[in-house]
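Student: Have a look at this prediction, sequence included:
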Amino acid sequence: MKIDLTETNSSKINAAMVQARRDIGTPAIGMVLTLVIVTDEENAYDALKSANDASHEHPSRIVVVVKRASRSPRSRRDARLDAEIRVGADAGSGETVVLRLHGELVNHAQSVVLPLLLPDAPVVVWWPGGAPADLAGDPLGALGQRRITDTYSCEHPVEALGARAEAYAPGDTDLSWTRITPWRSMLAAALDQQALSVASATVEGEDENPSCELLAMWLADRLQVPVRRTLSSGPGLTSVRLSTKDGDIVLDRADGSLATLCMPGQPDRAVALKRRDTAELLAEELRRLDPDNTYEASLRFGVARLEASTPAAAPDPAEAPADPAPAPAPKPKKARAK
């Protein structure tokens, strides 16, 4: 069921949702959290689809905040709120409210969202695209116990990691970090199987891929060893190599789906390591609402320190230029007869 409300307010939206639940015969609320999505019209459809898919695991009230840009000074002065309510099969396993804010109301989105939050339920705020520099200091971000961003969607993802580290607050997280959860689990399990001392590590992946940087910072922070960051054509993160005195531990994924784990003294094995979609990543983040201390430590390690710890490659003697031949000694000049 879909209900459209134009030039409305939060009180009318709440009343319409209650009536809609009664009309479809489900007056009881069985939702576990409120998910606030802050986006624009371009990304609203994909974000809402991912949130609806994730709601099958986490039934929730989804509040989508779409800030509509005003083109003229007069329209910027006029504040208007339009809403679209979805319940039943159109809203996954919960209920959805799409809010379109116009004019001056764009600067006061928190006053519209606050009355729509589920009582006594946690709040998660998600920015699928551009996010403010200070998530916890943002009026909408301040409403949430968890704040989810995706630095992969930024214009300069690696630089965005530095900005996230400077403004980090407990509860912040990043889907670029969530993408490497299977990699971290696989590498940790490999090191648990064999008590090997890692001397150095190499992380290979696409350029400007923040997941690669985060994995490299996690390895450098946890293992306290130099970590090299090398480039490949992708897709995404392609390989991790841990160097030990007994041989290398290599986790290689060339096709974005199936990986190969190589360990010293053991046969190579194939492991499933597919690239997950946004709905799966979001569902994973909604499973925990406490601060992620491991993400904080890795993020604060810093890309600059990672680059400083990268060992410089030794020059290849075969490619080194030959020593120039010594210049011939100047011939003595003959004295002129006077």
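Tutor: Perfect, I can see it now. Numbering: from 1, shown residues only.

Student: use CA for all of it now, contacts and neighbours both
Tutor: Fine.

Student: which other helices and strands contact the helix or strand encompassing A83?
Tutor: Using DSSP states H and E, A83 falls within strand 80-87. Where contact means 3 or more CA pairs under 8 Å, 6 or more residues apart in numbering; DSSP states H and E, strand 80-87 is packed against strand 2-5, helix 10-23, strand 95-102.

Student: also this one, for the comparison:
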Amino acid sequence: MKIDLTDTTAGEINNALVRGRRAIGTPAVGMVLTMVIVTDEENAYDSLKAAEDASREHPSRTLLVVRRHARTLRDRTHSRLDAEVRVGSEAGTGETAVLRTYGEVSEHADSVVLPLLLPDAPVVVWWPVDAPENPAQDPLGRLAQRRITDLYAVERPLEILQARVRTYAPGDTDLAWTRLTPWRSMLAAALDQARVRVTSAAVEAEAENPSAELLARWLEARLGVRTDRVVSGGPVVTAVRLGTDNGEIVIDRPEGPLATLTLPGQPPRTLALKVRPLSELIAEELRRLDADEMYAVALRGEGAKETV
């Protein structure tokens, strides 16, 4: 069910959500959080599709805030809020409100979003593109327990990564870090099997890859060894090599969904290591709403010097 509202208010949007739920007989109590997505028109469809797919695991109220650029003098001087309310099969397992803001309303989107948050439920804000310099101090970011950005969406990811070190606050995370979860799990499992001391490390990836930089910093912090950054043809991270007194531990994924794990004294084995879709990354981030301490360690490149 869809309800279109033109030149509307947050109160009218809330009423439309209630009417929609009543019309299809869906209660609001099944939703566990509010997901706020802040993006532009170009990225709105893909972002909303990923959030709605993730809502099958985490039923939520999704608020998509699309800040429209002023094209005419009237757009610049006239504040307006248009909305599209979706409930039922049109909105995954939760409910969705697409909020298009014009003029001054775009600068105060938090005043529109605040009345639409589910009461007594966590709030997650996600910027697929154009994230603020300091997410925790952004007006919308202040409403959230978790704030998700994506270094893959910026032109100079390593420069922005350094800026994130300075502005980090508990609750911040980035999808460049989320993409590393399978790599980190495999490295931890490999070291559990090998039971050796790591003396050197190297991460191979395409140039300027933010996930590779975060992985290298994490290895340096957790293993206490220098980690070399080696440029490969990609895509993304292609290999991790850990030097030990008994030989190298290698996870190699030059392309495709499969990787090869090599441990000293053991035959190589093939492992699944696919590049996951956006919906899976968002679903993973919604499984925990507390501070991601390991992301902070990787971001700063510091922490306890111990086995992964």
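Tutor: Noted; the coordinates are in hand. On a predicted model such as this, the values are computed, not experimentally measured, just so you know.

Student: ok, back up a step: wait, which of the helices and strands packed on strand 80-87 of the first structure is closest to M217 of the first structure?
Tutor: In this view, those are compared for proximity to M217 of the first structure by CA to CA, and strand 95-102 is the closest at 37.5 Å.

Student: the strands in the stretch 101-250 of the second structure, which residues?
Tutor: Using DSSP state E, counting those that start in this stretch, the strands of the stretch 101-250 of the second structure run over 123-126, 146-149, 172-174, 198-205, 227-231, 237-244, 247-252.

Student: Can I get those strands in JSON lines including distance to E155 of the second structure?
Tutor: Listed next are those as JSON lines, based on distance: least, CA to CA, whole Å:
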{"stretch": "strand 123-126", "distance to E155 of the second structure": "18"}
{"stretch": "strand 146-149", "distance to E155 of the second structure": "14"}
{"stretch": "strand 172-174", "distance to E155 of the second structure": "15"}
{"stretch": "strand 198-205", "distance to E155 of the second structure": "17"}
{"stretch": "strand 227-231", "distance to E155 of the second structure": "18"}
{"stretch": "strand 237-244", "distance to E155 of the second structure": "18"}
{"stretch": "strand 247-252", "distance to E155 of the second structure": "27"}
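
Student: Now mean neighbour count and distance to T39 of the second structure too, for those strands, in TSV please.
Tutor: Shown next, in TSV, are these (neighbours: other CA atoms under 10 Å; distance: least, CA to CA, whole Å):
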stretch	mean neighbour count	distance to T39 of the second structure
strand 123-126	25	9
strand 146-149	24	11
strand 172-174	25	16
strand 198-205	21	28
strand 227-231	18	31
strand 237-244	21	27
strand 247-252	20	35
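
Student: Of all those, which one is nearest M294 of the second structure?
Tutor: Per CA to CA, nearest to M294 of the second structure of the strands of the stretch 101-250 of the second structure: strand 172-174, 9.9 Å.

Student: Which other helices and strands does that closest one contact?
Tutor: Applying 3+ CA pairs under 8 Å, 6+ apart, we find strand 172-174 of the second structure packed against strand 146-149.

Student: Verify the stated contact: R61 of the second structure with T34.
Tutor: Yes. At 4.8 Å, R61 of the second structure counts as touching T34 under the criterion of CA atoms under 8 Å.
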